[in-house]
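Asker: Here's a sequence, model it:
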Amino acid sequence: MNTDLHHLLGAYVLGGLDPDDLALFEAHLQDCGACRRELAVLEKVPMLLDSVPVPDAVALTAVPGGSGGAGATPARLLGELASRRRTLRRRWAALAGALAAACLAVGLAVGPLLARPPHPDATYSVASGGGLQVNIDMARKTWGTELAVSGSSLPAEGTLSLWVRDRAGGEDRACAWTATPSGKVKVTGATPIQLGSISSVELRDGAQHAVAVITVP
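Answerer: A predicted model of the protein is given here:
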């Protein structure tokens, strides 16, 4: 066995040879039975050691009677293994940083678009002398109409509800909510009645009395 080339065995196992040494050592393997037998044992070492922490791997390879040549000792293999792990960690950290920066950039660009409310197809409002005010934005949907409701100086107790009446006289409750002590509200409701078929929208209190009525022309 040529010991001058045998010292390359450890680096060969871990893929650390440059192209010239790789070609030289692979040619050597064709004629050296001892290196081929040792390679059969050592070629599984990186896979096995990668599955456990380096300190544990050191303890395992310290068992007396372990295989290894002059240049392929467990200590040398572990040193190269640790170096390879550090390199991989640095590469993954750099990749993760680049991905995080890209995701942040996309989030900053898309976030304001997602945060924008849908453009209403119609807007109505009603106010009373007591300060009560109700605003409703209506948006056409394939399934009906979406209603964004905001109001102030509303009843501060009980349950409030928004009812939509169609031009044929039918009605549908679009949403309901518990009154707030401040008398303010911002809620979104929905009705299967298409926007073009809505004749009026009515805000009712818990006793189903009309608090505000919006007529849709």
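
Asker: only C-alpha atoms for contact and neighbour calcs from this point on.
Answerer: Noted.

Asker: where do the helices sit along the chain?
Answerer: 3-6, 9-13, 19-31, 33-42, 45-50, 54-61, 74-115 (DSSP state H).

Asker: Residue 186 touches residue 148, doesn't it?
Answerer: Yes - assessed by Cα atoms under 8 Å, residue 186 is found in contact with residue 148 at 7.4 Å.

Asker: Compare those two (neighbour count), which wins?
Answerer: residue 148 (18 against 13; other Cα atoms under 10 Å).

Asker: Residue 189 is in contact with that one, correct?
Answerer: Yes - with contact defined as Cα under 8 Å, residue 148 reaches residue 189; the gap is 6.4 Å.

Asker: circling back: deepest of the helices of the chain, which one?
Answerer: helix 9-13 (a mean of 22; mean count of other Cα atoms under 10 Å).

Asker: And that helix, what does it pack against?
Answerer: helix 19-31, helix 33-42, helix 74-115 (3 or more Cα pairs under 8 Å, 6 or more residues apart in numbering; DSSP states H and E).

Asker: Quick one: those helices as a markdown table, columns for distance to residue 139 too.
Answerer: Converted to a markdown table, those look like this (distance: least, Cα to Cα, whole Å):
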| stretch | distance to residue 139 |
| --- | --- |
| helix 19-31 | 68 |
| helix 33-42 | 70 |
| helix 74-115 | 17 |
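
Asker: Here is a second sequence; please produce its structure as well for comparison:
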Amino acid sequence: MHLQCLHLTGFYKLILIFCVIALTACQNEKKQEDPPEDYNLKIEFKTSNLQLDSIMLKSANRKKQMTAVYKNNAALFLVEDSINDLYDLKLYTHKKIINKKIWLKGQNIHIKGKLAPQISIDTVINSPLYYTIQENSKILRRLYEEDEKNPEIDAYLLTKIKELLASPISFAMADTYMYRNQNNLKKLQDLKVILDQQSQNLKTHSLSVHANLNNTIAQLKD
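Answerer: As a prediction, this is how the structure comes out:
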């Protein structure tokens, strides 16, 4: 799987990574013709004049995608791995396909929103990460508006990376921190100390910045 990210400056780069990470892969589809009796992710959308037929779900770190029929005003998924990733949603209507990307982490998650005609998320139950990201974005926006070179931005990013170390969202924040400090060996080493504490599974995640960070540090040492 290849991840393509545009190198934008500052806050807008981070928002792009949060919301519009481009995922390209050869995907194997697993269809759920009937809603599973046991499920751990439920998605509901209130629709206006659009008929919602099915929803495709795919995590950033997996090639396999799942497609569930939209039945009884909901799409139900039994996600085999733990829910802790950036998820790509494709909503298939009778008129068009609508895309949405969302960070989730938790168990028995319930997403409620509207489709009129674009997607808006109203409530995400059992995934505090979703709301944490919304709050982080507001704080970063304020800091960048005050001064893009504000040293508080780096301090804030490091603090949040520590707090979110068990989620791949930490890579989105780390990538922005690295871009801001791409020529500062000391600051990059500070980031490495934090990220080195991650589990091996996360270090090999498709969104991981470990290889890039290690290469950059090595180049600055030469």
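
Asker: Next, the TM-score between them, please.
Answerer: Aligned and superposed, the two chains score 0.23 in TM-score terms (TM-score structural alignment, normalised by the length of the first structure); 76 aligned residues with a Cα RMSD of 4.9 Å.

Asker: residues contacting the residue nearest to residue 99 of the second structure when sequence neighbours are not counted?
Answerer: Counting by Cα to Cα, 6 or more residues apart in numbering, residue 99 of the second structure lies nearest to residue 90, which is 4.7 Å off, once chain neighbours are set aside. Neighbouring residues of residue 90 of the second structure by Cα atoms under 8 Å, 6 or more residues apart in numbering: 55, 56, 57, 97, 98, 99, 100.

Asker: What are the buried residues along the host helix or strand of residue 90 of the second structure?
Answerer: In this assignment (DSSP states H and E), residue 90 of the second structure forms part of strand 83-93. Neighbour-count burial for strand 83-93 of the second structure, counted by 16 or more other Cα atoms under 10 Å, picks out 83, 84, 85, 86, 87, 88, 89, 90, 91, 92.

Asker: Name the next helix or strand following it along the chain.
Answerer: From strand 83-93 of the second structure, the next helix or strand downstream (DSSP H and E) is strand 97-106.

Asker: list the helices and strands that next one packs on?
Answerer: Partner elements for strand 97-106 of the second structure (3+ Cα pairs under 8 Å, 6+ apart): helix 10-19, strand 83-93, helix 128-146.

Asker: Quick check: which of the helices and strands packed on helix 9-13 of the first structure is nearest to residue 13 of the first structure?
Answerer: helix 33-42 (6.9 Å; Cα to Cα).

Asker: So which residues of the second structure form helices?
Answerer: Going by DSSP H, the second structure shows helices at 10-19, 128-146, 151-163, 169-180, 185-195, 200-203, 210-221.

Asker: Relative to residue 121 of the second structure, which of these is closest?
Answerer: Nearest of the helices of the second structure (Cα to Cα): helix 128-146, 10.3 Å.

Asker: Between helix 151-163 and that closest one, find me the angle.
Answerer: Computed by axes from the mean of the first three to the mean of the last three Cα atoms, to 10 degrees, the angle separating helix 128-146 of the second structure from helix 151-163 equals 170 degrees.

Asker: buried sites along helix 128-146 of the second structure?
Answerer: Neighbour count says helix 128-146 of the second structure has 129, 130, 133, 137, 140, 141, 143, 144 buried, by 16+ other Cα under 10 Å.

Asker: Touching it from outside, list them.
Answerer: 10, 11, 15, 102, 103, 104, 105, 106, 124, 150, 152, 153.

Asker: What's the separation between the closest residue to residue 213 of the first structure other than its chain neighbours and residue 57 of the first structure?
Answerer: Excluding its sequence neighbours, the residue lying closest to residue 213 of the first structure (Cα to Cα, 6+ apart) is residue 202, at 4.5 Å. Per Cα to Cα, to the nearest Å, residue 202 of the first structure is found 75 Å from residue 57 of the first structure.

Asker: Report the contact partners of residue 153 of the second structure.
Answerer: Counted by Cα under 8 Å, 6+ apart, residue 153 of the second structure has contacts 140, 143, 144.

Asker: repeat that for 7 Å
Answerer: Contacts for residue 153 of the second structure were tallied using Cα atoms under 7 Å, 6 or more residues apart in numbering; they are residue 143.

Asker: Against residue 145 of the second structure, how distant is it?
Answerer: From residue 153 of the second structure across to residue 145 of the second structure, the span is 11 Å (Cα to Cα).

Asker: residue contacts, residue 188 of the first structure?
Answerer: Residue 188 of the first structure touches 147, 148, 149, counting by Cα under 7 Å, 6+ apart.

Asker: so the first one touches residue 141, yeah?
Answerer: Looking back up the chat, that one is residue 147 of the first structure. No - if you go by Cα atoms under 7 Å, residue 147 of the first structure and residue 141 don't touch, sitting 10.4 Å apart.

Asker: Neighbour count: these two, which is higher?
Answerer: residue 147 (25 against 14).

Asker: you'd agree residue 77 of the first structure is up against residue 12?
Answerer: No - counting by Cα under 7 Å, residue 77 of the first structure stays clear of residue 12, with 10.4 Å between them.

Asker: Columns distance to residue 30 of the second structure on top of the helices of the second structure, output as CSV?
Answerer: Formatted as CSV, those follow (distance: least, Cα to Cα, whole Å):
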stretch, distance to residue 30 of the second structure
helix 10-19, 25
helix 128-146, 26
helix 151-163, 33
helix 169-180, 26
helix 185-195, 33
helix 200-203, 24
helix 210-221, 31
